[in-house]
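*Asks:* predicted model and sequence below, questions to follow.
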Amino acid sequence: MLESVHNEQVKFVASLQRRKVREETRLYVIEGRRFVEDAVLRNAPIEKVYLNLKREQTGWQSLLAELKKRNIPFAEADERVLRKMSATEEPQGILAVVRQIKHTWADVHIDRGSVLLILDGIQDPGNLGTILRTALAAGVRHVCLTSGTVDVYNPKVLRSTMGALFSLVLLTGVSPADVMLFCQEQGLRVFTGDTEGQLLYRTDFSKGPVALVVGNEGNGPSVTFRNADVQRVTVPMAREVESLNVAIAAGILLYETVRQRDFL
């Protein structure tokens, strides 16, 4: 039982709430029973689980049995220790340290039905997490995050994904120029959200592999995408509305694309 907040193991897990440490160690923390169970079931590379068995007895045994079956280390920790390691004021009694998976372009397999989602400079953690969750729900599995996008392992992003990142191929920190080069080499038609583009419902997404670019909340897509040979698409809005939340706009764009392609 871990009972001291001064324990080196406890302090290390707590340090993973900082982006710099996550980047150096290639580790991150997930919290909550549902999140941890999802990680176990989807074979996420879990390093260790920390839980308070006194917090909730019902159902713990089945989770412990699964951890033992998969040879995942776990340790009991009291409430003070969990609070020290957690990013929330009221931890849910369980958290886990998970190793980041580093995907490369070689993991992005393009065929005629592929939809590649490109998130360019998204800053709000809640927006990013919601977009990733929506992408998975829409059947999109490959996502590129350009440099300047909020850290996908930020605790707020993780909570918003609801475990979606365990089923996605995520390329992080890529440059817009590299994205465009990949799209050109693979023959993807590139569409980007733009307030002055062609109306979404008059745009044909049905033919061949496509890439969808969703830009920064305030500035839209970066210069590289604005200057490239891409098709600009706008979501129609009533005159009283200036703009949509980027996560909502991304969801509309994703679902219209997959609707035309009969993915669902």
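*Replies:* That came through, no problem. Just so it is clear, the structure is predicted and the values come from calculations on it, not from any experiment.
*Asks:* every contact and neighbour count from this point should use C-alpha atoms.
*Replies:* OK.
*Asks:* mind giving me the packing neighbours of the lengthiest helix in the chain?
*Replies:* Ranked by number of residues, the top helix in the chain under DSSP state H is helix 246-260. Packing partners of helix 246-260 (3 or more C-alpha pairs under 8 Å, 6 or more residues apart in numbering; DSSP states H and E): helix 125-137, strand 210-215.
*Asks:* residues making contact with the shortest one?
*Replies:* To tie it back to what came earlier, the one meant is strand 210-215. 114-122, 183, 188-193, 220-222, 246, 250, 254 (C-alpha atoms under 8 Å, 6 or more residues apart in numbering).
*Asks:* please repeat the previous calculation with a cut-off of 7 Å.
*Replies:* Identification of contacts with strand 210-215 by C-alpha atoms under 7 Å, 6 or more residues apart in numbering yields 114-122, 188-193, 221, 250.
*Asks:* A further structure is provided below for comparison with the first:
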Amino acid sequence: MLENPRSPRVRAVAKLSKRSARVETGLFLLEGPQAVREALRYVPGAIVELYATPTAWERHADIRQLVAEHEVPFDYVTEDVLDAMADTVTPQGLIAVARQTPTAVKDIFAASPRLIAICEEVRDPGNLGTIIRAADAAGADAVVLTGRTVDPYNPKVVRSTTGSLFHLPISVGGDLADVVSRAHAAGLQVLAADVGGGDLLSARADNTLVKPTAWLFGNEARGLEADARGLADQALKLPIYGQAESLNLATAASVCLYESAFAQRAEH
């Protein structure tokens, strides 16, 4: 059992809450039973090591079974050690260290996707995590991150995805113009979600949303820059029927992705 919160091993795990350490090592943190469980189910080979308090280990029989099945390295830790490793204030007894497994953007478009999300300059970890989760729920084929979008392996992003990070391909660090070009070459239209765009209901009525689509989402505060918006085939906005000033980015993205999912599934 690891008992010293100041040991080099514990400190190395704790450093993964910082981007510099994640870039240097290619590793990231998974906290809590949900994230650990989904990683064990979908990418068990990516898990480098797993740490658990005895209480948490006894509580999660399904995780014990998956760890044994995939022969994942495991150690008991004290509550103090887990607290020192964790990014959260109240960790839930389980932490894993995993390898980052991004997908090359060329491989995403080579797979003939019908629905993807492109995130350009999305900076809030909670928003990005929720968009990844919504894309997963809507049956999207991938999420592509461009520009200075927040690191998908940021602990807050990982928690916000509630495991969806491991369910669909995620591409990072792409150039938006290159990604849009690849989307067009793969037969996808690119629709920008933008407050200055046309009415989403009209696009629904004329069957625009039935086509294979890459939705383009911009920064929370500024939206899409003019040059980024100009790369899209069309810009669309969600109507606001009440008195709300605007919609949260992740909420708007969820609606857009589901509108396309509904239209495509009704057609096919």
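*Replies:* Cool, the structure landed. Note that the structure is a prediction, hence the values are computed from the model and not measured.
*Asks:* picking that back up, nearest to Y50 of structure 1, out of the helices and strands packed on helix 246-260 of structure 1?
*Replies:* helix 125-137 (23.8 Å; C-alpha to C-alpha).
*Asks:* the closest one maps to which residues in structure 2?
*Replies:* Mapped onto structure 2 with TM-score structural alignment as the criterion, helix 125-137 of structure 1 occupies residues 125-137.
*Asks:* next, the mean deviation of the matching stretch compared to structure 1.
*Replies:* Mean deviation of stretch 125-137 of structure 2 relative to structure 1 after superposition (mean C-alpha distance after the TM-score superposition for structure 1): 0.7 Å.
*Asks:* and the longest strand seen in structure 1 against structure 2, how far off on average?
*Replies:* If you go by DSSP state E, structure 1 has its longest strand at strand 189-199. Mean deviation of strand 189-199 of structure 1 relative to structure 2 after superposition (mean C-alpha distance after the TM-score superposition for structure 1): 1.0 Å.
*Asks:* how about that strand: buried residues?
*Replies:* For strand 189-199 of structure 1, a neighbour-count test (16 or more other C-alpha atoms under 10 Å) marks 189-195, 197-198 as buried.
*Asks:* show me the contacts for the most centrally placed residue in structure 2.
*Replies:* Central residue of structure 2 (C-alpha atoms, centre = their mean): I132, 3.8 Å from the mean position. Residues in contact with I132 of structure 2 (C-alpha under 7 Å, 6+ apart) are 143, 161, 164-165.
*Asks:* and R159 of structure 2, how far from A138 of structure 2?
*Replies:* For R159 of structure 2, the distance to A138 of structure 2 (C-alpha to C-alpha, to the nearest Å) stands at 19 Å.
*Asks:* quick one, which of these two is more surrounded?
*Replies:* R159 (23 against 20; other C-alpha atoms under 10 Å).
*Asks:* three-state assignment of the more buried one?
*Replies:* helix (DSSP: H, G, I helix; E, B strand; the rest coil).
*Asks:* how many neighbours does the equivalent of G230 of structure 2 over in structure 1 have?
*Replies:* Taking TM-score structural alignment, G230 of structure 2 has N227 as its aligned residue in structure 1. Using other C-alpha under 10 Å, the number of residues around N227 of structure 1 comes to 9.
*Asks:* I110 of structure 1 now?
*Replies:* Neighbours of I110 of structure 1 using other C-alpha under 10 Å come to 17.
*Asks:* against H167 of structure 2, how distant is the spatially closest residue to I95 of structure 2 that is not a sequence neighbour?
*Replies:* Nearest residue to I95 of structure 2, sequence neighbours excluded (C-alpha to C-alpha, 6 or more residues apart in numbering): E31, at 4.6 Å. Per C-alpha to C-alpha, E31 of structure 2 is found 17 Å from H167 of structure 2.
*Asks:* and those two? which has more neighbours close in?
*Replies:* E31 (24 against 21).
*Asks:* show me what contacts that one?
*Replies:* 91, 94-96.
*Asks:* that older thread, who's in contact with the longest strand of structure 1?
*Replies:* 209-214, 230-236.
*Asks:* R123 of structure 2 and P152 touch, don't they?
*Replies:* No - shown here, R123 of structure 2 and P152 do not form a contact pair, counting by C-alpha atoms under 7 Å, at 10.4 Å.
*Asks:* if you count what's nearby, which of those two comes out ahead?
*Replies:* P152 (22 against 17).
*Asks:* which SS state does that one fall under?
*Replies:* coil.
*Asks:* look up the closest residue to it, ignoring the ones flanking it.
*Replies:* V158 (6.7 Å).
*Asks:* verify the contact between the one you found and N127 for me.
*Replies:* No - in this structure, V158 of structure 2 is not within contact of N127 by C-alpha under 7 Å, at 11.2 Å.
*Asks:* of these two, who's got more company?
*Replies:* Neighbour tally, V158 of structure 2 and N127, criterion other C-alpha under 10 Å: the higher count belongs to V158, 26 against 22.
*Asks:* so what's the more buried one up against?
*Replies:* By C-alpha under 7 Å, 6+ apart, the neighbours of V158 of structure 2 are 129, 152, 165.
*Asks:* for Q100 of structure 2, see how far away it is.
*Replies:* From V158 of structure 2 to Q100 of structure 2 the distance is 11 Å (C-alpha to C-alpha).
*Asks:* just Y258 of structure 2 next, same as before
*Replies:* From Y258 of structure 2 to Q100 of structure 2 the distance is 28 Å (C-alpha to C-alpha).
*Asks:* hey, where'd the strands end up in structure 1?
*Replies:* Counting by DSSP E, the strands of structure 1 are 27-31, 46-51, 74-76, 94-99, 115-120, 142-146, 169-174, 189-199, 210-215, 231-234.
*Asks:* now tabulate the ones you listed in JSON lines and tack on distance to S62 of structure 1.
*Replies:* Listed next are the strands of structure 1 as JSON lines, based on distance: least, C-alpha to C-alpha, whole Å:
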{"stretch": "strand 27-31", "distance to S62 of structure 1": "18"}
{"stretch": "strand 46-51", "distance to S62 of structure 1": "14"}
{"stretch": "strand 74-76", "distance to S62 of structure 1": "14"}
{"stretch": "strand 94-99", "distance to S62 of structure 1": "14"}
{"stretch": "strand 115-120", "distance to S62 of structure 1": "37"}
{"stretch": "strand 142-146", "distance to S62 of structure 1": "32"}
{"stretch": "strand 169-174", "distance to S62 of structure 1": "29"}
{"stretch": "strand 189-199", "distance to S62 of structure 1": "46"}
{"stretch": "strand 210-215", "distance to S62 of structure 1": "41"}
{"stretch": "strand 231-234", "distance to S62 of structure 1": "48"}
